[in-house]
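K.L.:
Sequence and predicted model, in that order:
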Amino acid sequence: MNQRSLVVISAGLSQPSSTRLLADQMSAAAVGAARQKNIALTVTVIELRDLAHDIANNLLTGFPPAALKEAIDAVEAADALIAVTPIFAASYSGLFKSFIDVIDKDALVDKPVVIAATAGTARHSLALEHALRPLFVYLRAVVVPTAVFAATDDWGADSAEGTLRSRIDRASSELARELERRDPVSVADPFALNVNFEDLLKPL
């Protein structure tokens, strides 16, 4: 099987949270959809709640603490992302946006992304299209067509066979297709010597 990496960003503030629940369901579906394409996904989940202080410190100092640096490196090296945020005041959470702000502006170029959100009411569902999708398009990521929104009512007893499940499966299939047509991400070593050492020693 071809090996690929998936990073799941969960911006839920409570423990447990519906945001993390949705993130887990989506990552499991993505693993299954990728397997059908002969792709084995390695999944890394980033809980932004655990990095909140580090994110604030990075915004103030410009330097990420070790745990945040590890999360940023994982995002940059990932072959695909699933980004899940709660919706506050008709947009993504401040914590979610702050994490995106500390990632290099070119880190998501041509990276497949599934966007998802949770909220108390379906009235917030359009935030995926007027807030999240434009954000990732601005960063030149490849956002799959299907966005996944889960309101409180979607977590009913029949949700496994309902519209939420179908949206998750459809988005996962779209992500798997994007992975199938791409080569693995290669992250350049910033400390690699890109100049021939013999050339450096030549007299001017």
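P.N.:
Happy to help now that I have it.
K.L.:
CA atoms for contacts and neighbours, from now on please.
P.N.:
Fine.
K.L.:
Might you report the residue contacts of Ala52?
P.N.:
Leu95 (Cα atoms under 8 Å, 6 or more residues apart in numbering).
K.L.:
Which of the three states applies to it?
P.N.:
Here Ala52 is recorded as helix under DSSP: H, G, I helix; E, B strand; the rest coil.
K.L.:
One more: Phe63?
P.N.:
Reduced to three states by three-state DSSP, Phe63 is coil.
K.L.:
helices and strands around the helix or strand hosting Glu70, which ones?
P.N.:
Per DSSP states H and E, Glu70 falls inside helix 66-77. Applying 3 or more Cα pairs under 8 Å, 6 or more residues apart in numbering; DSSP states H and E, one finds that helix 66-77 contacts strand 2-10, helix 52-61.
K.L.:
Now do the contacts for the closest residue to Arg167 other than its chain neighbours.
P.N.:
Excluding its sequence neighbours, the residue lying closest to Arg167 (Cα to Cα, 6 or more residues apart in numbering) is Val148, at 5.9 Å. Shown in contact with Val148 (Cα under 8 Å, 6+ apart): 115-117, 164, 167-168, 171.
K.L.:
Against Thr85, how distant is Val148?
P.N.:
As for Val148, its distance to Thr85 is 11 Å (criterion: Cα to Cα, to the nearest Å).
K.L.:
Next, show the common contact partners of the two.
P.N.:
116-117.
K.L.:
quick revisit: now the helices and strands packed on helix 66-77 in TSV, with distance to Leu175?
P.N.:
TSV is the format used below for those (distance: least, Cα to Cα, whole Å):
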stretch	distance to Leu175
strand 2-10	10
helix 52-61	28
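K.L.:
deepest of these, which one?
P.N.:
strand 2-10 (a mean of 21; mean count of other Cα atoms under 10 Å).
K.L.:
Below is structure B, check it against A:
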Amino acid sequence: MKLVVVSAGLSVPSSTRLLADRLAAATARHTPVDVQVVEVRELAVEIAHHLTNGFPGRALSAALDAVTGADGLIVVTPVFTASYSGLFKSFFDLIDPAALTGKPVLIAATGGTARHSLVLEHALRPLFAYLRAVVVPTAVYAASEDWGAPGLAERIDRAAAELAALMTGLTRSDAAIGSNAVTGREAGAGSAPDTADALRVVPFEEQLARLGAA
């Protein structure tokens, strides 16, 4: 499975990138994934050109394809003026509104104070709900005082487990649908594939329980 991490940090080194890397590593501990990181900072000029002339550069085009083709996303932004950064928003403004439909997304943010933690719920979650992505229940915010303090590692692991469960559940459903379709063809023209089980919606709690038992 392909996991794409979108990090919108502006500095080097970046606490935003550090949080993104920890979330990706935690997800990889729960399920095998190929991780690709998109550093939005490196695409700033191409994003500006695309917004003004309508044509993406080569690096930006590759990044957009990676995001839309991923099995799951981790998106992390620094907090500016009580919201996500303008560069972060500009990047996702370039993605077709239907391209993230049903895609599992873990949202996270970093900031200088814990007072900005609600940015996850009043800005990031509504953005990806509008894009019809499936946002995992646990969002992760890391203020300056959270690094090295109790609690952050547990939040990271819980959110990563939820993302892994969603990614694994969707992949298994796709495989089951494909398998049933083949079975139906092999059975002959008069037999229809049994897709009842393949199309069954697996409750999120059941997915987490299966992941924990694996």
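P.N.:
Happy to help now that I have it. Just so it is clear, the model here is predicted, and its values are computed rather than measured.
K.L.:
TM-score for these two?
P.N.:
Once superposed, the chains reach a TM-score of 0.83 (TM-score structural alignment, normalised by the length of the first structure), with 173 aligned residues with a Cα RMSD of 1.1 Å.
K.L.:
Check which helices and strands the lengthiest helix in the second structure is in contact with.
P.N.:
Longest helix in the second structure, counting residues (DSSP state H): helix 152-187. With contacts taken as 3+ Cα pairs under 8 Å, 6+ apart, helix 152-187 of the second structure sits against helix 15-30, strand 104-111, strand 140-143, helix 204-213.
K.L.:
repeat that for 6 Å
P.N.:
On a contact count with 3 or more Cα pairs under 6 Å, 6 or more residues apart in numbering; DSSP states H and E, helix 152-187 of the second structure meets helix 15-30.
K.L.:
Give the aligned range of the helix it packs on in the first structure.
P.N.:
Using TM-score structural alignment, the residues of the first structure aligned to helix 15-30 of the second structure are 18-33.
K.L.:
How about stretch 100-110 of the second structure?
P.N.:
Under TM-score structural alignment, the match for stretch 100-110 of the second structure is residues 108-118.
K.L.:
Give the buried residues for the matching stretch.
P.N.:
108, 110-118 (16 or more other Cα atoms under 10 Å).
K.L.:
so which two of these are the farthest from each other?
P.N.:
Asp110 and Thr118 (25.4 Å; Cα to Cα).
K.L.:
how far out from the middle of the chain is stretch 12-26 of the second structure?
P.N.:
Its chain's C-alpha centre and that of stretch 12-26 of the second structure lie 14 Å apart, by Cα atoms, centre = their mean, to the nearest Å.
K.L.:
For it, buried residues please.
P.N.:
Buried-residue list, stretch 12-26 of the second structure, by 16+ other Cα under 10 Å: 15-17, 19-21, 23-26.
K.L.:
what residue lies at the spatial centre of the second structure?
P.N.:
Leu73 (1.9 Å; Cα atoms, centre = their mean).
K.L.:
which element follows whichever strand or helix holds that one toward the C-terminus?
P.N.:
Leu73 of the second structure is located in strand 72-80, with elements delineated by DSSP H and E. The first helix or strand that comes after strand 72-80 of the second structure along the chain, using DSSP H and E, is strand 83-84.
K.L.:
what angle separates the helix or strand just after that next one from helix 44-53?
P.N.:
Using DSSP H and E, the next helix or strand after strand 83-84 of the second structure towards the C-terminus is helix 86-93. Interaxial angle, helix 86-93 of the second structure versus helix 44-53 (axes from the mean of the first three to the mean of the last three Cα atoms, to 10 degrees): 60 degrees.
K.L.:
Quick one: average offset of helix 86-93 of the second structure versus the first structure, please.
P.N.:
By mean Cα distance after the TM-score superposition for the first structure, the fitted helix 86-93 of the second structure averages 0.2 Å away from its aligned residues in the first structure.
K.L.:
Same question for stretch 153-160 of the second structure.
P.N.:
Using mean Cα distance after the TM-score superposition for the first structure, the mean distance for stretch 153-160 of the second structure is 0.5 Å.
K.L.:
and that stretch, which residues are buried?
P.N.:
153, 155-160.
K.L.:
in the first structure, what residues pair with that stretch?
P.N.:
Going by TM-score structural alignment: stretch 153-160 of the second structure matches residues 165-172.
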